[in-house]
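Colleague: give me a model of this one.
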Amino acid sequence: MQSPAAAARDNADAACEGLVSPDAREALEGVKVRIAAQITGSLPDGRSVPGVPVFSVAEETLPQELRFGAATAEAATRRDVALVDDGLAFVVDGAFPARVADLLVALTEAMGYEPAAPGIQTPPGMRMNKSVHFLVPDAFSQWLFGRMQHLLPQQLDGCKLLGFSSRLDCYKYDDGDRFRMHTDGQWPGYGIGKDGVSMIEWPGAISKISLLLYLNDESDGVRGGATRLYSTRGVGHTSRPVDVQPAKGSILCFRHGYGEDSVLHEGLGVRKGAPKYVARINALYER
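Modeller: This next block holds a predicted model:
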């Protein structure tokens, strides 16, 4: 059986030219990918699949930008999205530099996007994309949190903001792919265990905000693929939804779960052109 590292190399070699930055591919030569966990997931047609992997990477084989973050002079800024019923949604521009986005695309293409998504159960036809989930180094998630901590709600439901999970859920949308209307569920925080490989759950933390990292945009050939946000009253309300266009290096943040200010949303279809790459990470609060 082929090792995860060997499979990653083969997938990287098979990645289409133009999808992955040559510089990013070169920076990831020698990366060591391991399986951190295998959990039940689901396919776009709704069927359950056992043993879907969540990956981790040997930190010492990663480029510095994915271990500790990247230096950038650009400050992150927040712009709120106005929704009926005060659903909580905002965009953080300049959250991370293009170099980090390119490296994440290259790394996830090396891991290999598959139809199955671990730990997720969706009805047939709701999630029409491919996914790969992995654990970033804790230092990386702490760097990203540090860049935008001051822009996030410091408390929600009386619970204190703690940080970001280190589990990154990445999705690739090809021509015609979309994610139909849904509300994101709550998750515990995850990180890498003391063995440097396995996935562990952090006690005392629960997610309350989804952060959707846009890893490419129209300048990379993406056509379509906006994230459409609805009021908490849903599509039957007379208000118009708000479309947020992918912008490389920005993060769309919105309340998830099933509270009054949680946000219904969908990923609109991608048209013929380059695939759209996004990644979800969760903001954690006291449980």
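
Colleague: CA only for contacts and neighbour counts going forward, please
Modeller: Will do.

Colleague: what ranges do the helices span in this structure?
Modeller: For the chain, applying DSSP state H gives helices covering 4-14, 22-27, 64-67, 98-111, 138-148.

Colleague: let me know which of these is tucked in deepest.
Modeller: helix 98-111 (a mean of 22; mean count of other Cα atoms under 10 Å).

Colleague: got the angle between that helix and helix 4-14?
Modeller: Following axes from the mean of the first three to the mean of the last three Cα atoms, to 10 degrees, one obtains 110 degrees for the angle between helix 98-111 and helix 4-14.

Colleague: counting by contacts, list what helix 98-111 packs against.
Modeller: Applying 3 or more Cα pairs under 8 Å, 6 or more residues apart in numbering; DSSP states H and E, one finds that helix 98-111 makes contact with helix 4-14, helix 22-27, helix 64-67.

Colleague: quick one on the thing from earlier: so which of the helices of the chain is nearest residue 279?
Modeller: Nearest to residue 279 among the helices of the chain is helix 98-111; the distance by Cα to Cα comes to 9.0 Å.

Colleague: rewinding a little: turn the helices and strands packed on helix 98-111 into JSON lines, including distance to residue 252.
Modeller: JSON lines is the format used below for the helices and strands packed on helix 98-111 (distance: least, Cα to Cα, whole Å):
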{"stretch": "helix 4-14", "distance to residue 252": "28"}
{"stretch": "helix 22-27", "distance to residue 252": "24"}
{"stretch": "helix 64-67", "distance to residue 252": "20"}
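
Colleague: out of these, which is closest to residue 102?
Modeller: In terms of Cα to Cα, the element of these nearest to residue 102 is helix 22-27, at 6.2 Å.

Colleague: one more to line up against the first:
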Amino acid sequence: MPYRNLDVGWLRIFDAVGRLGSLTRAADELGLSQPAVSYQIRRIEEQLGVSLFRRQHRGSTLSEAGETLYRAVHSGVERIDEAAREIRQKARTPVIRIFTDYGFAAFWLMPRVADFRRLHPQVEVHVVASQGIEEGVEEIADAAILFGKREDFREEVHLLIPERVVPVCSPGFLARFGPFTDAAALAKAPLLHLDTVGKPRWLTWTSWLAAYGLAREAAQGDLGLNTYGFVIQAALAEQGIALGWLGLIDAHLASGTLVAVGPEIAREDCGYWLISNPSASGAIQALTDWLLAQRRENRHTGPPGG
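Modeller: Next up, the predicted model:
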């Protein structure tokens, strides 16, 4: 005949007796009477058909069968308590998920989000970055900061950073390959490309050069990379010239680790847009207000050389 599963309501009682080695001490810890604890242990032993403890004058020690059961029960109780603590912690701590791309996360958001956390220590912030944000993510995210044109998004959006792009390279690269007197000179140098899937949402070297009447595809000596962070790292390592988005690379321009080597192209209808969930909680609204304040601060100070 099939075995009957044990009633698991006794888990914590058995764990306490096995851990403390005493029915009386277990009863005190659990707020029960000693007879109630003793009765529960006898019920478990009856279900299993074995003795789980060796009763002694100064307490109880686990039998071999008791040791086997205790290892499983104690592990289970610890995991249950840990899960309960995690659930309670999450219930007390508001969690906000911000979706954006790698470049914005690395160069703009992460250097600033620590300030928000200091102002709102009770809020837990999760930054979810992807090079290709799936369509419709703004419908499920607490907040999203996405690149595109104004027409790509619904009504409730705020422009954080308009697209302003300038060619940049390291001072060492400029000394070796420069000077670059015009766009045609840039087209002859090794270029760093941000690889994209599908139609690019931002300016590429192809579209930047086309604005000056030049046609050029990727050539020998160029380097393609799949995240903007890698593009900037390659520029810092003197691997070529990158397109620099003002608002993202301002710290490098200010420190001189990157220098502008060409004219700026601006597209005011394109850039990074802040999208917040219409049913925003107080924590999400606080984040939205803080991000907009950061935008106003950026406009006041302006990028280096801007």
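
Colleague: what's the TM-score here?
Modeller: Comparison of the two superposed chains (TM-score structural alignment, normalised by the length of structure 1) gives a TM-score of 0.22, and 107 aligned residues with a Cα RMSD of 6.5 Å.

Colleague: sorry, back to before: can you tell me which of the helices of structure 1 is nearest to residue 48 of structure 1?
Modeller: With Cα to Cα as the measure, helix 98-111 is the member of the helices of structure 1 nearest residue 48 of structure 1 (21.2 Å).

Colleague: turn the helices of structure 1 into JSON lines, including distance to residue 201 of structure 1.
Modeller: Converted to JSON lines, the helices of structure 1 look like this (distance: least, Cα to Cα, whole Å):
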{"stretch": "helix 4-14", "distance to residue 201 of structure 1": "22"}
{"stretch": "helix 22-27", "distance to residue 201 of structure 1": "30"}
{"stretch": "helix 64-67", "distance to residue 201 of structure 1": "20"}
{"stretch": "helix 98-111", "distance to residue 201 of structure 1": "22"}
{"stretch": "helix 138-148", "distance to residue 201 of structure 1": "13"}
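
Colleague: so which of those helices comes closest to residue 90 of structure 1?
Modeller: Of these, the one closest to residue 90 of structure 1 (Cα to Cα) turns out to be helix 138-148, at 12.1 Å.

Colleague: for that closest one, packing partners?
Modeller: Counting by 3+ Cα pairs under 8 Å, 6+ apart, the packing neighbours recorded for helix 138-148 of structure 1 are helix 64-67, strand 159-164.

Colleague: okay, the angle between the last one and helix 138-148?
Modeller: Here strand 159-164 of structure 1 runs at an angle of 130 degrees relative to helix 138-148 (the same axes, to 10 degrees).

Colleague: quick revisit: quick one: closest of the helices of structure 1 to residue 229 of structure 1.
Modeller: Closest approach to residue 229 of structure 1 among the helices of structure 1 (Cα to Cα): helix 138-148, 21.6 Å.

Colleague: rewinding a little: let me know which of the helices of structure 1 is the nearest to residue 255 of structure 1.
Modeller: Ranking the helices of structure 1 by proximity to residue 255 of structure 1 (Cα to Cα) places helix 138-148 first, at 15.9 Å.

Colleague: if I look at the residue lying closest to residue 159 of structure 1 once chain neighbours are set aside, how far off is residue 164 of structure 1?
Modeller: Nearest residue to residue 159 of structure 1 in three dimensions, chain neighbours excluded: residue 286, at 5.2 Å (Cα to Cα, 6 or more residues apart in numbering). Going from residue 286 of structure 1 to residue 164 of structure 1 by Cα to Cα, to the nearest Å gives 12 Å.

Colleague: between those two, who's got more neighbours?
Modeller: Set residue 286 of structure 1 next to residue 164 and count neighbours by other Cα atoms under 10 Å: residue 164 wins out with 27 against 18.

Colleague: skip the chain neighbours and tell me the closest residue to that one.
Modeller: Leaving out its chain neighbours, the residue that sits closest to residue 164 of structure 1 by Cα to Cα, 6+ apart is residue 283, at 4.6 Å.

Colleague: next, count neighbours for the one you found.
Modeller: A count of nearby residues for residue 283 of structure 1, using other Cα under 10 Å, gives 28.

Colleague: was I right about it contacting residue 209?
Modeller: Yes. Counting by Cα atoms under 8 Å, residue 283 of structure 1 touches residue 209, with 5.2 Å between them.

Colleague: now the helices and strands packed on helix 138-148 of structure 1 in CSV, with distance to residue 244 of structure 1?
Modeller: Formatted as CSV, those follow (distance: least, Cα to Cα, whole Å):
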stretch, distance to residue 244 of structure 1
helix 64-67, 26
strand 159-164, 22
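
Colleague: coming back round to it: for the residue nearest to residue 164 of structure 1, which residues are in contact?
Modeller: Contact analysis of residue 283 of structure 1 by Cα atoms under 8 Å, 6 or more residues apart in numbering lists 161-165, 207-211.

Colleague: make it 7 Å
Modeller: 163-165, 207-210 (Cα atoms under 7 Å, 6 or more residues apart in numbering).

Colleague: for residue 25 of structure 1, see how far away it is.
Modeller: 29 Å.

Colleague: what segments of the stretch 101-250 of structure 2 are strands?
Modeller: For the stretch 101-250 of structure 2, the strands defined by DSSP state E, counting those that start in this stretch occupy 124-129, 143-149, 157-169, 192-194, 223-225, 242-245.

Colleague: contacts for the last one next, please.
Modeller: This means strand 242-245 of structure 2. The contact list for strand 242-245 of structure 2 (Cα under 7 Å, 6+ apart) reads 163-169, 191-192, 231-232, 235.

Colleague: dump the residues you listed to TSV, plus distance to residue 19 of structure 2 and neighbour count.
Modeller: Shown next, in TSV, are the contacts of strand 242-245 of structure 2 (distance: Cα to Cα, whole Å; neighbours: other Cα atoms under 10 Å):
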residue	distance to residue 19 of structure 2	neighbour count
163	64	21
164	66	20
165	66	23
166	67	18
167	68	22
168	66	26
169	65	28
191	67	24
192	63	26
231	57	26
232	57	27
235	61	24
